[in-house]
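A.B. asks: what's the 3D shape of this:
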Amino acid sequence: MDRLKHPSRPQEQVRRPGDRIVRRAVAPREAVQLPRPRAPRRPRPIALRLAIGFALLILVGTALLSLPFASADGNRASVVDALFTATSAVCVTGLVVRDTATAWSGFGQAVILVLIQLGGFGFATSATLLLALLGIRPTLRDRLACGMSLGEPGPGGVVRLLQRLAVLTLIIELAGTLVLLPSGIAATGSFWRGIWWSLFHSVSAFNNAGFDIVGGFRSMTPYQHAPEILLPIAILIILGGLSFAVLSDVVRERRWGRLTLDSKVVLTTTAVLLVTGTVLILAFEWDNPRTLGILPMPDRLLNAFFQAVVPRTAGFNSLDVAHMNDESLFVTIGLMFIGGASGSFAGGIKVQSCAILILAVWTVLRGQRHVAAFGREVPAVFVFRAMAIVLLAVALVFLASFLISLLEPFGLLEIWFEVTSAFGTVGLSMGITPELHPLSKLILVGTMFAGRLGPLTLALALAERTRPEPVRYARTAVALG
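C.D. replies: Purely as a prediction, here's the structure:
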């Protein structure tokens, strides 16, 4: 038996006496070509989806405002004017090339008001809210886009935030309408027209839009002596300039010490800007006979405060901006550029970016290395993002001002004012916008669109592209200053 063993084969494979070899025909091999698996489709970035959504709203608004019955005279508005108005409404800017009260019909004004409301909410918020009302569960990316546009860091609390947003918006806008209703009836001489007057200005103020139906491109200048109109509108503007996350935090916590760092930064910076703006405008316009100089003391204080509120970023004005001194115009430009809070109806670079940069400068001057506020450290990545947002905003305003200056005979300060108003989605004007060349109007359209989306889109894009750094290079000093 030992001789039957094979040293290199298993025992069951060794041939034994009497074994038979059976050979079977093997079928030829057939090559089967399987379909190549497709790469998973990469979803659109959130920032791109927001931009596309706003663009679609603008196109729909342009088409509606181009209809003959959208104009008061029954004639079609030009495509450029309809596009400009729709962009200004969706971007809650308030710059106009046609008088809203006299050039547009009731239908046209209603379209503008709806665009203001949808644009103020933002495309992602409006779409997510509509899906929730229809009983359709929004996708994770929809909730994430909505949450980031509202200042909510994650998608978890978006549905609850949307519910509070809708209820809070309805309450505030209806309250504003009721407060303004007596003034609206007195201004229009009719109860029903007074309701429309009050509702339009309440929605426009809370959404920081700045559209008005007073007529004659006068905005709130006929009501310089009417605190019952200016104060409610100013309060609506301030509330709209705070994010819903901040408002919810204030309502929920009710104590300063329990507020989040974001809420403390927003509230503190807003208060400083309002007080500083009021004092500076009051000082620079005190003896100006074409603005505050002809008003009694209480009305001077009221209108100085109102003019400090509206650049952030509503666009109403109780003083003739074209007659303000250059110093006041510079203050107004600064307020328009900063804007309101991130996640709010306001535009600009946002108060958080401004506060972070100021804190960063203060940190350097004190010889420290970490930016902190209210006992909390601000991560360096947010400092870098704030720097990127501000620098890109400066570049955009400079480029748009330069291009328009090549086309228009107006002074540089006037052009700079209009461009900053467009970027900050403010709507204040020195009166040159209706006289601009169509190409200059298109440049302002792009500036309004970039101003409404730019800081937000940039922040989202930077957040999406955050990747771990596989390599850290050696540190080397660079000469500065």
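A.B. asks: could you use CA atoms for every contact and neighbour count after this?
C.D. replies: Will do.
A.B. asks: element containing residue 96?
C.D. replies: Following DSSP states H and E, there is no helix or strand that holds residue 96.
A.B. asks: try residue 426
C.D. replies: Going by DSSP H and E, residue 426 is not in any helix or strand.
A.B. asks: any idea how far it lies from residue 163?
C.D. replies: Computed as CA to CA, to the nearest Å, the residue 426 to residue 163 distance reads 27 Å.
A.B. asks: which one's more surrounded, those two?
C.D. replies: residue 426 (35 against 14; other CA atoms under 10 Å).
A.B. asks: now the helices for the stretch 101-250 of the chain?
C.D. replies: For the stretch 101-250 of the chain, the helices defined by DSSP state H, counting those that start in this stretch cover 106-121, 123-133, 140-149, 158-188, 191-206, 227-240, 244-253.
A.B. asks: nearest to residue 466, of those?
C.D. replies: helix 140-149 (15.2 Å; CA to CA).
A.B. asks: which residues touch residue 94?
C.D. replies: Each residue near residue 94 by CA atoms under 8 Å, 6 or more residues apart in numbering is listed here: 88, 209, 210, 211, 314, 315, 425, 426, 427, 428.
A.B. asks: so for stretch 448-465, what gets flagged as buried?
C.D. replies: Along stretch 448-465, these residues count as buried under the neighbour rule (16 or more other CA atoms under 10 Å): 448-460.
A.B. asks: ranges for the helices of the stretch 301-450 of the chain?
C.D. replies: Going by DSSP H, counting those that start in this stretch, the stretch 301-450 of the chain shows helices at 326-338, 351-365, 380-407, 412-423, 438-464.
A.B. asks: among those helices, which is the most enclosed?
C.D. replies: Most buried of these, by mean neighbour count (mean count of other CA atoms under 10 Å): helix 412-423, with a mean of 25.
A.B. asks: next, the second sequence, to be compared with the first:
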Amino acid sequence: MVKRNKAKWKNKFIHLSPPQILAVGFFCLIVIGGILLKLPMATNQSISWVDAFFTATSAATVTGLSVVDTGTTFTAFGQVIIMLLIQAGGLGFMTLAILIVMVLGKRIGLRQRLLIGEALNQTNIGGLLVLVKRVLYFSLCIEAIGVVFLSIRWIPELGFVKGLHYSVFHVVAAYNNAGFALWPDNLTRYVGDPIVNLGICFLIITGGIGFTVLIDIWYSRKFSKLSLHSKIMIVGTIVLTILSILTIFVLEYTNPKTLGALNSIEKFWASFFQGITPRTAGFNTMDYGSMREPTLLVTMVLMFIGAGSVSTGGGIKLTTFVILLFSVLAFFKRKEELVLFKRTIKIATVTRALAIAVASQLLIFIVVFLLMITENFTFMQLLFETISAFGTVGLSMGITAGLSSIGKCIVMFVMFCGLIGPLTLVFSLARPDKERIRYPGEDVFTG
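C.D. replies: Predicted structure coming up:
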């Protein structure tokens, strides 16, 4: 009887689609992480099960929203658990699992290759194992460089053991675009520190631009030889970063609670950091609760757009935003095809981008509506928190710890959807619907 039940559950699992298996895998990762964080050896003070699972969800989805102070609430063991959850969430637990299988000398079957393709957002399963190795190699090399760079700043200040621990933790969090910090004020004490600003921002950008783009840059070396995806990501990242830095600098320049209280050099570094971190990173060197509403609106747009595909970041993805933006411009110019860098974008890609954006907006609307019923915060605070959770960013106006248990569960669900939802949606829409019946067309009045 027991064997029959085991076989039954095994068959059910085997028949799950790759997106469903990934969702189940991340759910299990969160459950295991929550249980470990609830252990007495993981905390300096008792925390509730909701807070433990909220922290595990935030770490595994590389978000960074915190209901407790990470540095004082969790022991070194607990902080290592959070760091491992961030690493597994950023690189993908399937990537790490495949690495272990390859080290053990086991064979990687077709189904495992399909799962890797789903995890890395690849429709072509050819060369996936090589891609996995390169992803891990590039990631570990970049993180190692980051540890050395930040250690120069923190080891002299904190001592060798603590300084190295803080460097490794923040490098893993920054590269995987999770905004966890071990200081109560995040990184606001380093608002004018060039080493911390450059080090963290370098990790945020390299982690958020996408593994495939980094690999493409390494092997192509010339911009003209890059793939269309890499060209869009590089140009889009540069343009969006410059615009966001200038916008935040102008809007907050006279705000006495943010840039207004800083000197000229600190104003530059603060604008530079806040212009980059909303792209799903979650670190901050200024208090977002003190920012002006126009700045918060710009930040929410940046969080909604997010990072790149096949990256450690979330959001609808920069390529999705670029395709939608230029599709609208092409429509206004009455062009029949969308062309970027002398390459035609397929209509299926445009439709997929539109579906992702609409579905994401619908999810945010429903969640904000529910939070307005359960929580006692302003609309701006709840909207900011929701978009931050969906984009797996981790920025907050300071309301995360004050959420009710129901509110925390809702935000946990949004963080999970932010990591899994768009990915699953892309691949479910990518499968062609082979209908045998075709119906006559008819125009519908729009606009």
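A.B. asks: and the helices of the stretch 301-450 of the first structure: which comes nearest residue 69 of the first structure?
C.D. replies: Per CA to CA, nearest to residue 69 of the first structure of those: helix 438-464, 23.2 Å.
A.B. asks: check the offset of that closest one from the chain's centre.
C.D. replies: With CA atoms, centre = their mean, to the nearest Å as the basis, helix 438-464 of the first structure stands 9 Å off its chain's centre.
A.B. asks: any idea of the angle that helix forms with helix 351-365?
C.D. replies: Counting by axes from the mean of the first three to the mean of the last three CA atoms, to 10 degrees, helix 438-464 of the first structure lies at 70 degrees to helix 351-365.
A.B. asks: how much space separates the alignment partner in the second structure of residue 244 of the first structure from residue 76 of the second structure?
C.D. replies: Matched by TM-score structural alignment, residue 244 of the first structure corresponds to residue 211 in the second structure. Using CA to CA, residue 211 of the second structure is found at 30 Å from residue 76 of the second structure.
A.B. asks: of these two, which one has the most company?
C.D. replies: Comparing residue 211 of the second structure with residue 76 by other CA under 10 Å, the one with more neighbours is residue 211, at 24 against 16.
A.B. asks: dump the buried residues of stretch 448-465 of the first structure to JSON lines, plus distance to residue 55 of the first structure.
C.D. replies: Converted to JSON lines, those look like this (distance: CA to CA, whole Å):
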{"residue": "448", "distance to residue 55 of the first structure": "12"}
{"residue": "449", "distance to residue 55 of the first structure": "8"}
{"residue": "450", "distance to residue 55 of the first structure": "11"}
{"residue": "451", "distance to residue 55 of the first structure": "13"}
{"residue": "452", "distance to residue 55 of the first structure": "11"}
{"residue": "453", "distance to residue 55 of the first structure": "10"}
{"residue": "454", "distance to residue 55 of the first structure": "13"}
{"residue": "455", "distance to residue 55 of the first structure": "16"}
{"residue": "456", "distance to residue 55 of the first structure": "15"}
{"residue": "457", "distance to residue 55 of the first structure": "13"}
{"residue": "458", "distance to residue 55 of the first structure": "17"}
{"residue": "459", "distance to residue 55 of the first structure": "19"}
{"residue": "460", "distance to residue 55 of the first structure": "17"}
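A.B. asks: kindly indicate which of the residues you listed lies nearest residue 41 of the first structure.
C.D. replies: Closest to residue 41 of the first structure, out of all of those and judged by CA to CA, is residue 460, at 20.5 Å.
A.B. asks: for the closest one, what are its contacts?
C.D. replies: 46, 47, 148.
A.B. asks: and which of the residues you listed is nearest residue 478 of the first structure?
C.D. replies: residue 47 (34.3 Å).
A.B. asks: contacting residues for the counterpart of the closest one in the second structure?
C.D. replies: When the second structure is aligned by TM-score structural alignment, residue 47 of the first structure is paired with residue 19. Residue 19 of the second structure sits next to 115, 118, 423, 424, 427 when contact means CA under 8 Å, 6+ apart.
A.B. asks: what do you get for residue 189 of the second structure?
C.D. replies: For residue 189 of the second structure, counting by CA under 8 Å, 6+ apart, the contacting residues are residue 285.
A.B. asks: and the aligned residue in the first structure for it, how far is that from residue 70 of the first structure?
C.D. replies: Residue 189 of the second structure maps onto residue 222 in the first structure, with residues paired by TM-score structural alignment. Distance, residue 222 of the first structure to residue 70 of the first structure, using CA to CA: 26 Å.
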